[in-house]
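# here you go, sequence then predicted model.
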Amino acid sequence: MPPFNLSQASFETVRLQPHALFSQLCWLAIPAALLLASCGGPQRQAPPPPPVDIVKIVAGDVPNIIELPGRIEAVRTAEVRARVDGIVEQRLYQEGSDVPAGAPLFLIDPRDKQAQLAQAQATLARAGAAQANARSIVARYEPLVSRKAVSAQEYDAALSDARQADANVADARAALARARLEVGYTTVRAPIAGRVGRAQVTEGALVSGASATLMTQINQLSPIYATFTQASARLLDLQQQVQSGALRVPDLARIEVRLILENGREYGTVGHIDFADQTVDPSTGSQLVRARFANPDRQLLPGQFVRGRIVAGTLRGGISVPARAVQIAGEEAAVLLVARDNSVVRRTVELGSQMGGQWVISSGLRPGDRVIIDGWMKVQPGQKVTPRVKTAAASGTAR
């Protein structure tokens, strides 16, 4: 190739086309600028690992809390039914009020029973007169028998008449007592103290003693029962834990129960287990457990659905973590851990009960694990972090 010779003609060409020369110089300047930027320009550094608060898991005693669905039941329930036939004349109570035992509730027309009472009194009087006459005959015959003035047969007949008169008097007295009871039954009274429900009959209704017409119902509301059903298999597991020493259970009467009402609020009064059924329902495979609660404000009502948290002893070597450290998505729960190299690891856990801001972990964690309790929303699994120990240890006992 001949050497480049900037001739006069070419110089003239450059001189006559300055825009072409400028374009070629710009293309030569761009690579040079990039080279300078890559060699001598400032470089951006990677950000430091984000800080997170952790707790180190230590096993300890945790409460063994069993949460069960239940229903409120009255300690005593009495159905008030008619014991005599008649027409209801008056309701004597305020529906929904508390009444003492023996309080009058209804008045049934008593006139028919009062007439029967008068008739029974007359029958007793007639039987009494016949009894007096028979006894007087026996008294007259008694001295005459020894003198042969009255035959022995006549004396025996007088004695028989006297005995029949005594029986008639006893029968009349029983009929009179029955008549008085029926007059008393015309005033229907509360058999127990408690809260009386709405009336099932109104004034003017015909009630029957033979068919025991239901008139109202009384429930004793304080104290009150909460009944729960527990699977028999779960109870067997608890028995095995007790036998192995992993679970310490107090006496039945000392087991505490807390109620969660339908609106999610906790009932303030703590109850105690007072009965555990020793038979298994063959249709459901469950056993009945009952707790007793004070109910001074009548906040708990029969038929109400509740959830009971039964503190069934203390589980040895249990693990719990603060509730804010647990991520719950659907039916799966997980926590984020900090590994030895300070990287984030996600681990699925099985939750037990929750109490005092702590989740009891049934499985998934071991003593020594470092669980992120604050800051886990800003990190991802595999990411490096700077752990900060929030507390010295996460106690095994939920507080």
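Great, that's in hand. Numbers count the residues shown, from 1 in each chain.

# when you work out contacts or count neighbours from here on, use the C-alpha atoms and nothing else.
Will do.

# tell me where the stretch 201-350 of the chain has helices.
232-244 (DSSP state H, counting those that start in this stretch).

# now the stretch 51-200 of the chain
Under DSSP H, counting those that start in this stretch, the stretch 51-200 of the chain gives helices at 111-146, 152-185.

# what about the biggest strand by length in the chain, distance to the chain center?
In the chain, with assignment by DSSP state E, the single longest strand is strand 60-81. With Cα atoms, centre = their mean, to the nearest Å as the basis, strand 60-81 stands 5 Å off its chain's centre.

# what angle separates that strand from helix 232-244?
Orientation of strand 60-81 against helix 232-244 (axes from the mean of the first three to the mean of the last three Cα atoms, to 10 degrees) gives an angle of 140 degrees.

# what packs against strand 60-81?
Using 3 or more Cα pairs under 8 Å, 6 or more residues apart in numbering; DSSP states H and E, the elements in contact with strand 60-81 are strand 214-231, strand 305-322, strand 344-355.

# so which bits of the last one are buried?
This means strand 344-355. 344, 345, 348, 349, 351, 352, 353, 354, 355 (16 or more other Cα atoms under 10 Å).

# what's the following helix or strand after that strand?
Using DSSP states H and E, the helix or strand that directly follows strand 344-355 along the chain is strand 358-363.

# could you say what helices and strands that following strand packs with?
In terms of contacts (3+ Cα pairs under 8 Å, 6+ apart), strand 358-363 is packed against strand 305-322, strand 344-355.

# let me have these in CSV, adding distance to residue 113 as columns.
Below are these laid out as CSV (distance: least, Cα to Cα, whole Å):
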stretch, distance to residue 113
strand 305-322, 45
strand 344-355, 63
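
# closest one to residue 24 among the ones you listed?
The closest of the helices and strands packed on strand 358-363 to residue 24 is strand 344-355. By Cα to Cα, the value is 54.4 Å.

# tell me what angle the closest one forms with strand 358-363.
120 degrees.

# if we can go back for a sec, which one of the helices and strands packed on strand 358-363 lies nearest to residue 32?
Nearest to residue 32, of those and by Cα to Cα, is strand 344-355 at 44.0 Å.

# so which elements touch the closest one?
Partner elements for strand 344-355 (3+ Cα pairs under 8 Å, 6+ apart): strand 60-81, strand 332-338, strand 358-363.

# let's bring in a second one:
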Amino acid sequence: MHTSQSIKTLPVILALLGIAVTGCSPAQQEPAHGPTEVLVRKIEARPAVLDTELPGRTAAFTLAEVRPQVGGIVLKRLFEEGSDVKAGQPLYQIDPATYRATLDSAEANLAALNQKAERYRQLSAVDAVSRQDYDDTMSLLKQARATAETARINLNYARVTAPVSGRIGKSNVTIGALVTTGQAEPLATIQRLDPIYVDVTRSTGELLQLKRDLASGAIKSAGATAARVKLMFEDGSAYSREGKLEFSDVTVNPSTGSVTLRAVFPNPRHDLLPGMFVRARLVEGVSEQAILVPQNVIARDSKGQAVAMVVGKDGKAEQRVVQTPRVVNGEWLVSAGLKPGDLLIVGGLQHIQPGMPVKAVPAPQDHAAGAGE
């Protein structure tokens, strides 16, 4: 009887002894874990050229609308649509018959008055005619000269010429069309394409911040490069030639709060055409003490703030709120939150949390930082 009860209670006693052993030595049961290894990069300040990429539109360097100075029937079109024309080149011939007849009449009247004025001059010298008659004749002669000159100008206007050199577009009138002075529609349009303008807009806030940074010394002027502008087409390809900044508009657009910046580019092959959408990269200045970090080590916290992880003085991971106003050469420019000498964690971010002990291992030079490493 006693033997049977002892056998039944033995497992219970062993179980209790096992619990007691386990509870007395937890350190011996759980394996010890050291600090998590992370790849770090020491923050160093270095000079960086600051530029801004802005959307823009191309515009003709010169734009001239060809309009008739006299009315009449168009007899000829003297140019090929889409061709290059020179200033003064004939473009249209308006029927000149009426203007030629007017000029002939004016010249005949002028010749008669010339003869009369000469006779009156001789007669006035011997007091054969009054001085008043002579003065009246000379006045009529001046009017006749003006009338003849006007008729000559109108006859010349019957041949419409190019006001500027450039590329002419399509003709808006055909042979046989009636044109009039002051008509709303131009006969054609001429645009000078080499060089060509690129107009971009910049917010007033950005311009003011740039001026403040330059005044405080946070950004050093780029000197000769400050006016340089590079251009990219809509498909992302780069335009082969550099332009220069011509001017900044003095008026703020009240609806957008922006000003217009105009750059001029050489365009000898006419790769740029008016109205094209492009992106212009403007060199603004040089930051002598720029802190640049890889884009993919910057995350966002629950408040939407940009954050980075660094190794704190106590050897633990520390989360820093940073300010990243722009991207420079594929890296974030950090204006606040990091300083030279900080150990920025660039690898192993997925294994750590703020406050965890970490072991800093220098990242290789060619290390591609990322939160997933």
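On my side now, so go ahead. In this text the structure is predicted, and so the values were computed from the model without any measurement.

# tabulate the helices and strands packed on strand 60-81 of the first structure (CSV), appending distance to residue 384 of the first structure.
Below are those laid out as CSV (distance: least, Cα to Cα, whole Å):
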stretch, distance to residue 384 of the first structure
strand 214-231, 45
strand 305-322, 22
strand 344-355, 6
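
# for residue 106 of the first structure, find the nearest of these.
Using Cα to Cα, those put strand 214-231 closest to residue 106 of the first structure, at 8.5 Å.

# tell me which residues in the closest one are buried?
Within strand 214-231 of the first structure, the residues that count as buried by 16+ other Cα under 10 Å are 214-222, 224-230.

# which two from those end up farthest apart in space?
Most distant of the buried residues of strand 214-231 of the first structure, by Cα to Cα, are 215 and 230, 35.8 Å apart.

# please say which position in the first structure residue 140 of the second structure maps to.
Under the alignment by TM-score structural alignment, residue 140 of the second structure pairs with residue 168 in the first structure.

# tell me the contacts of that match?
Residue 168 of the first structure is in contact with residue 127, counting by Cα atoms under 8 Å, 6 or more residues apart in numbering.

# equivalent analysis for residue 73 of the first structure, please.
224, 225, 226, 227, 301, 302, 303.

# just put those in a markdown table and tack on distance to residue 137 of the first structure.
Below are the contacts of residue 73 of the first structure laid out as a markdown table (distance: Cα to Cα, whole Å):
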| residue | distance to residue 137 of the first structure |
| --- | --- |
| 224 | 66 |
| 225 | 67 |
| 226 | 70 |
| 227 | 70 |
| 301 | 69 |
| 302 | 67 |
| 303 | 69 |
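
# tell me which of those residues is nearest to residue 282 of the first structure?
Proximity of the contacts of residue 73 of the first structure to residue 282 of the first structure was ranked by Cα to Cα; the top entry is residue 227 with 17.9 Å.

# quick check: closest non-adjacent residue to the counterpart of that closest one in the second structure.
Correspondence of residue 227 of the first structure to the second structure, assessed by TM-score structural alignment: residue 199. Nearest non-adjacent residue to residue 199 of the second structure, counting by Cα to Cα, 6 or more residues apart in numbering: residue 262, 4.6 Å away.

# equivalent analysis for residue 198 of the first structure, please.
The shortest distance from residue 198 of the first structure to any non-neighbouring residue, by Cα to Cα, 6+ apart, is to residue 95 (5.0 Å).

# that neighbour -> the second structure?
Under TM-score structural alignment, residue 95 of the first structure pairs with residue 81 in the second structure.

# right, and that match touches residue 171 too?
Yes - shown here, residue 81 of the second structure and residue 171 form a contact pair, counting by Cα atoms under 8 Å, at 6.7 Å.

# compare neighbour counts for these two and give me the winner.
residue 171 (18 against 14; other Cα atoms under 10 Å).

# the helices and strands packed on strand 344-355 of the first structure: which one's closest to residue 53 of the first structure?
Of those, nearest to residue 53 of the first structure by Cα to Cα is strand 332-338, at 10.1 Å.

# can you get me a residue count around the aligned partner of residue 227 of the second structure in the first structure?
Alignment note (TM-score structural alignment): residue 227 of the second structure maps to residue 255 of the first structure. Using other Cα under 10 Å, residue 255 of the first structure has 17 other residues around it.

# tell me who's in contact with residue 255 of the first structure.
By Cα under 8 Å, 6+ apart, the neighbours of residue 255 of the first structure are 272, 273, 310, 311, 312, 313.

# try it again at 6 Å.
For residue 255 of the first structure, the contact set (Cα atoms under 6 Å, 6 or more residues apart in numbering) comprises 272, 273.

# and it, how far from residue 354 of the first structure?
Separation of residue 255 of the first structure from residue 354 of the first structure (Cα to Cα, to the nearest Å) stands at 17 Å.

# got it, and residue 338 of the first structure?
23 Å.

# still on that earlier bit, and the residue nearest to residue 199 of the second structure, how far from residue 60 of the second structure?
12 Å.

# same deal with residue 120 of the second structure?
For residue 120 of the second structure relative to residue 60 of the second structure (Cα to Cα), the value is 58 Å.
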